[in-house]
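Trainee: only the shape, not the letters, is given here:
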């Protein structure tokens, strides 16, 4: 009669790495800056497609040619100063919140894709508090069409503060940003991790090549937009509006539901997807660069014991 082997003890979760949050802060900043520098022109086209009056442009190509002809090539970089100025805080918060959320979801590092999505959603919710004002100022800069009344970033910020204060000015669109970020970053991280793990298995025991990391990041970026795009259209319109949104009762969905109904009345379901093409095109290089820069920066810091 064979002897019954004792039950294997459950392994203790690994101790969290010292200065893990600091590493995420710095690597997230590097990744975020790469995203802005890579994707800003297509982001400008996306915002104008979402917010321009009906009939102003024929399609995305028309937005591009009209913008360059009337305002010059550098107009495609309008609003870049806002995310660049806030990128350290925004992306540091995002990646740090994601790292912390992973540890909340599970004490073990090997999360399922469902757990990754949950951690991404939690990180997105935390990220909204900084992403909302940064994106609002970017969008208001991109919504200027080269007229005499166009203002610099400082002027846009000053006007919003003087006219509407903190809640309806600086933080305009916070709740729709909060709602958007939850599915967006669930898709962002789940898409990235799914692709990254497939490549890791395919190339094991060799390291994943750079192009595979870029591809995984790109798929994460595409997943981000597919998970949240109608909400992003609502957000852009709310943040670019001349006046603050009317605050309806929360049981009726408030201003989010109101703007949703207005968009449907103007152009039907199709209007909720205006600008999707440049968003997906932008996602490929921008998200790919974000994750590649983040991974390289994080690996460099750890390998050289900088923190």
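Mentor: Okay, I see it. Everything numeric here is computed off the predicted structure, so don't read it as measured data.
Trainee: okay, CA-based contacts and neighbour counts for the rest of this
Mentor: Fine.
Trainee: now do stretch 137-151: everything it contacts.
Mentor: Residues from elsewhere that reach stretch 137-151 (C-alpha atoms under 8 Å, 6 or more residues apart in numbering): 44, 47-48, 51-52, 67, 70-71, 78-83, 152-153, 156-157, 236, 239-240.
Trainee: buried sites along it?
Mentor: 137, 138, 139, 140, 141, 142, 143, 144, 145 (16 or more other C-alpha atoms under 10 Å).
Trainee: check the gap between the fifth one and residue 79 for me.
Mentor: Pointing back at residue 141 there. Going from residue 141 to residue 79 by C-alpha to C-alpha, to the nearest Å gives 5 Å.
Trainee: tell me, what's touching the two both at once?
Mentor: Shared contacts of residue 141 and residue 79 (C-alpha under 8 Å, 6+ apart): residue 153.
Trainee: before we go on, here's another structure to hold up against the first:
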């Protein structure tokens, strides 16, 4: 939808077109790069956030940190993840743009990686890093602020932590954080997709001017529905799993 809004104007038509062109296998195109890197991405994201927060807050706990400290630590975390997301998103997008139903297997990913190396050398994997940084830095700061703010208000609404409300609060707060962050940075995600999926040598500024001129400002929000739906589910589970991991580590320390 982000690369060809005239062909894929909405979710329903996109699903129909994919099924018609490539069948169910079409939904798996480009899935391998993010699937293989998701654990590394989450590890870098949360580890760099914790490290940065200790630096900016003087060792305060997440619950005690100010919004400014959360934002600064989140922004630093987002910048660190650019090293992971830029090459993996590049491969994902190139695989999704391939003709036919291929693009979901390891050999497809390796073939695409070899093409990047042949075309541009190792530097080719950094293509679109500026747009990725614009998308992931400040929005990750917003991500952590939203999560902790939502979690605090939700706990106040249900009468405090504990009981069966804990998982529900963390899932909901995480989902809201994902929606707010992705909603705010969506135009940069569209630009990143166009830069990484378009012809080589086209910069961010030129891509933006061409996009707005030819397709209008609304094109900067292409794919909002699927992205926000996914963001709520994925980030709700992500934060719940993160909190569970922290509690498990704390129990190990007590022993």
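Mentor: Looks like it arrived, so ask away. Please read all numbers here as calculations on a predicted model, not as lab measurements.
Trainee: mind listing the helices for the stretch 1-150 of the second structure?
Mentor: Secondary structure of the stretch 1-150 of the second structure by DSSP state H, counting those that start in this stretch: the helices cover 11-22, 32-57, 67-96, 106-120, 129-158.
Trainee: CSV please, covering these and showing distance to residue 249 of the second structure.
Mentor: Formatted as CSV, the helices of the stretch 1-150 of the second structure follow (distance: least, C-alpha to C-alpha, whole Å):
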stretch, distance to residue 249 of the second structure
helix 11-22, 41
helix 32-57, 14
helix 67-96, 21
helix 106-120, 34
helix 129-158, 20
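Trainee: which one is residue 191 of the first structure nearest to, not counting chain neighbours?
Mentor: residue 220 (4.3 Å; C-alpha to C-alpha, 6 or more residues apart in numbering).
Trainee: give me whichever of the helices of the stretch 1-150 of the second structure is most buried.
Mentor: helix 67-96 (a mean of 23; mean count of other C-alpha atoms under 10 Å).
Trainee: what angle separates that one from helix 129-158?
Mentor: Relative orientation of helix 67-96 of the second structure and helix 129-158, computed by axes from the mean of the first three to the mean of the last three C-alpha atoms, to 10 degrees: 130 degrees.
Trainee: what's the matching range in the first structure for helix 67-96 of the second structure?
Mentor: Using TM-score structural alignment, helix 67-96 of the second structure corresponds to residues 113-142 of the first structure.
Trainee: could you do stretch 12-19 of the second structure as well?
Mentor: With TM-score structural alignment as the criterion, stretch 12-19 of the second structure aligns to 61-68.
Trainee: average gap between the matching stretch and the second structure?
Mentor: Once fitted to the second structure, stretch 61-68 of the first structure is off its aligned match by 1.2 Å on average (mean C-alpha distance after the TM-score superposition for the first structure).
Trainee: tell me the counterpart of the residue nearest to residue 191 of the first structure in the second structure.
Mentor: Residue 220 of the first structure maps onto residue 177 in the second structure, by TM-score structural alignment.
Trainee: pretty sure its match sits against residue 139.
Mentor: No - Residue 177 of the second structure lies out of contact with residue 139 (C-alpha atoms under 8 Å); the separation is 9.9 Å.
Trainee: which member of the buried residues of stretch 137-151 of the first structure is positioned nearest residue 63 of the first structure?
Mentor: Closest approach to residue 63 of the first structure among those (C-alpha to C-alpha): residue 145, at 11.0 Å.
Trainee: please tell me how far that closest one sits from residue 39 of the first structure.
Mentor: For residue 145 of the first structure relative to residue 39 of the first structure (C-alpha to C-alpha), the value is 20 Å.
Trainee: what about the equivalent of residue 199 of the second structure over in the first structure, how many residues nearby?
Mentor: Aligned counterpart of residue 199 of the second structure in the first structure: residue 242 (TM-score structural alignment). A count of neighbours around residue 242 of the first structure, defined by other C-alpha atoms under 10 Å, yields 9.
Trainee: what's the answer for residue 165 of the second structure, then?
Mentor: 15.
Trainee: residue 35 of the first structure too?
Mentor: For residue 35 of the first structure, using other C-alpha under 10 Å, the count is 25.
Trainee: and it, what does it touch?
Mentor: Contacts of residue 35 of the first structure (C-alpha under 8 Å, 6+ apart): 286, 287, 289, 290.
Trainee: element containing it, please.
Mentor: helix 20-51 (DSSP states H and E).
Trainee: how far is that helix from where the chain is centred?
Mentor: Once both centres are worked out by C-alpha atoms, centre = their mean, to the nearest Å, helix 20-51 of the first structure turns out to sit 7 Å from its chain's centre.
Trainee: likewise stretch 70-79 of the first structure?
Mentor: 22 Å.
Trainee: check stretch 299-307 of the first structure too.
Mentor: 26 Å.
Trainee: what residues of that stretch count as buried?
Mentor: residue 301.
Trainee: can you get me the start-to-end distance on that stretch?
Mentor: End-to-end for stretch 299-307 of the first structure, by C-alpha to C-alpha: 12 Å.
Trainee: need the counterpart of residue 90 of the first structure in the second structure.
Mentor: Aligned partner of residue 90 of the first structure by TM-score structural alignment: residue 41.
Trainee: show me what contacts that match?
Mentor: Neighbour list for residue 41 of the second structure: 81, 84, 85 [criterion: C-alpha under 8 Å, 6+ apart].
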